[in-house]
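# Fold the following and give me the result.
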Amino acid sequence: MVGLFWVDRDGCWLGSPPGEEGVGIRLTAEGLEMVGDLETAGGVETAGGVETVRGLETVVESAVVRKWTQIEQVAVPDAPARSTFRRGLSMAIDLATTMAGFGGPEGAPLMTVRITRAAGESEHTAGESEHTAGESEHAAGESEHAVSAAAGPAYTEREVELSHRLLARFVAGELSPSLLSDWWRSAGCPGTPKPAEREALLEQWCGQ
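You can find the predicted model right below:
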């Protein structure tokens, strides 16, 4: 985990990868891919497994792809963030309460991924009303998706800021999420770096 991104052999994710239920958002060179049990979670159905195109959404069984060229902005407005000091204090309190027999911290919190569509991409095609799993529509051209945060108990404020800068460069086509996957493989599939290391990596990528 580096910033708001989770990197593994399956690619780069915004937040955590999907579990047995729910939906995850994978970042690819082409765009955002909503992955998970879309049918049981109320997602868009496909026609016999045949790819269908509905406006800006390309539906392929359990994935919905939104291309970078069709997106104006990706933001996570409620990403759980704390200063480095507060984050360390919270982790110490969680450890102390667990050792005292009062139970550990709760599961990973949910956070909202807000996707703003590019001009001309805000309308569905005629007769289309379905939403993807975990998605809610608000203002014209915006959709929101609930995903699990990967950080426990929270990200640092700096890494959230840097993650949004990196997302903006993905949207603009200046960088590709493959940058993170390449790092993960070249580093020997590492675990989660420490906060200062994560911030340094994000600053390095943003500066490319």
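# going forward, measure contacts between C-alpha atoms and count neighbours the same way
Noted.
# Give me the distance between residue 167 and residue 38.
24 Å (Cα to Cα, to the nearest Å).
# With residue 168 instead?
27 Å.
# Of the two, which one has the most company?
Shown here are residue 168 and residue 38; by other Cα atoms under 10 Å, residue 38 has more neighbours (22 against 18).
# Is the more buried one in a helix, a strand, or coil?
coil (DSSP: H, G, I helix; E, B strand; the rest coil).
# Surely it touches residue 21?
No: Residue 38 lies out of contact with residue 21 (Cα atoms under 8 Å); the separation is 9.1 Å.
# residues touching the residue sitting furthest away from the middle of the chain, list them.
The centre of the chain is farthest from one residue, residue 100, which by Cα atoms, centre = their mean lies 34.4 Å away. With contacts taken as Cα atoms under 8 Å, 6 or more residues apart in numbering, residue 100 has no neighbouring residues.
# structure for this one too, so we can compare:
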Amino acid sequence: MALEFTLKSSSTHSTSQRQGCMIGLFWIGTNGAYLGIPSFAPTSGLALSPAGLQTLGPESRAWAWSELQDVKVIGVPAEPTLGERVESVVSGLLAFALGGTPGLRDMPDMMTVELGTAEGTIEIPVASGTSAYSRQETALSRTLLTRITQGTASPAVMTEWWNETRTSAILPSHERETVLQRWLAAQGTWRRPGSEGAVCGPTTTPPEPE
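Purely as a prediction, here's the structure:
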């Protein structure tokens, strides 16, 4: 049983920033698309736009996609083993018994985004939206992120989806995978102007995760 993270009121978040939906390794909402979810830590988080990536916080830093050689997300929470599933169920029941809400967490697990730049590898912490991503969901997300980095996909596909659906529901894993597959297929032969990446045709089958 995956424990989903839900954004709650915080001094570091406006109401609009908390309105959104987790799809794969991304968070899409009123303010745009992010890798991970806008976390409670004001210096943690990474926003995506057609122009590039930008860290959140008072000392924000930005990179154009053309400046990035590679973007990887490591430390992604994986589907639990049978023993871990039992532990999660027990923890959820205990939380419920103590007056909490099973399936929802107050604090997220953290992942690391590795940016390959001319300066070397830069690591940025981001918050995960669930305690257990499926292998397929992680693989689809990484495929989309690779295409965005290479210039054969755009984060605009995520914000366009949000503007059409405006959903703030916690979607089950199989529905999130379906949305990711649609995003990948919708990009088709799109190519960012000025990018040198090979044009990718439509596909819904990502490579197996490492």
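# Relative to residue 105 of structure 2, how far out is the spatially most central residue of structure 2?
Geometric centre of structure 2, nearest residue: residue 26, 1.9 Å, by Cα atoms, centre = their mean. Going from residue 26 of structure 2 to residue 105 of structure 2 by Cα to Cα gives 18 Å.
# In structure 1, which residue range corresponds to stretch 142-153 of structure 2?
Taking TM-score structural alignment as the measure, structure 1 aligns residues 164-175 with stretch 142-153 of structure 2.
# contacting residues around the matching stretch?
68-69, 71-76, 176-177, 202, 205-206.
# ok, now stretch 47-60 of structure 2?
Contacts of stretch 47-60 of structure 2 (Cα under 8 Å, 6+ apart): 32-35, 42-46, 61-65, 154-156.
# Map the residue nearest to the centre of structure 2 across to structure 1 for me.
Residue 26 of structure 2 maps onto residue 5 in structure 1, by TM-score structural alignment.
# That match contacts residue 15, correct?
Yes: taking Cα under 8 Å as the definition, residue 5 of structure 1 is a contact partner of residue 15 at 5.7 Å.
# what touches both of the two?
Contacts common to residue 5 of structure 1 and residue 15, judged by Cα under 8 Å, 6+ apart, are residue 150.
# In ChimeraX, select just the buried ones from the contacts of stretch 47-60 of structure 2.
Of these, the buried ones go into a single ChimeraX selection, burial set by 16 or more other Cα atoms under 10 Å:
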select :32,33,34,35,43,44,45,46,65,154,155,156
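# and the contacts of stretch 47-60 of structure 2, which of them are in helices?
Mapping these onto helices (DSSP state H) picks out residue 156.
# follow-up on the earlier one: now do the match of residue 26 of structure 2 against residue 22 of structure 1, distance only.
In this view, residue 5 of structure 1 and residue 22 of structure 1 are 17 Å apart by Cα to Cα.
# hey, where'd the helices end up in structure 2?
Using DSSP H, helices in structure 2 cover 15-18, 82-97, 135-150, 156-165, 173-187.
# Return the most buried member of those.
Burial of the helices of structure 2 is given as mean neighbour count (mean count of other Cα atoms under 10 Å); helix 135-150 ranks first at a mean of 22.
# Any idea how many residues pack against residue 60 of structure 2?
12.
# Trace residue 143 of structure 1 over to structure 2, please.
Residue 143 of structure 1 maps onto residue 122 in structure 2, by TM-score structural alignment.
# Show the contacting residues for its match.
Contacts of residue 122 of structure 2 by Cα under 8 Å, 6+ apart are 114-116.
# let's see it at 10 Å
71, 112-116 (Cα atoms under 10 Å, 6 or more residues apart in numbering).
# Likewise for residue 25 of structure 1?
So residue 25 of structure 1 contacts 12-18, 32-36, 63-65, 113, 145-147 (Cα under 10 Å, 6+ apart).
# one more time with 7 Å, if that's ok
13-14, 32-35 (Cα atoms under 7 Å, 6 or more residues apart in numbering).
# Check residue 32 of structure 2 too.
residue 159.
# again, only this time at 6 Å
Listed by Cα atoms under 6 Å, 6 or more residues apart in numbering, residue 32 of structure 2 has no contact partners.
# about what we covered before: next one: the match of residue 143 of structure 1 relative to residue 67 of structure 2, how far apart?
Taking Cα to Cα, one finds residue 122 of structure 2 at 12 Å from residue 67 of structure 2.
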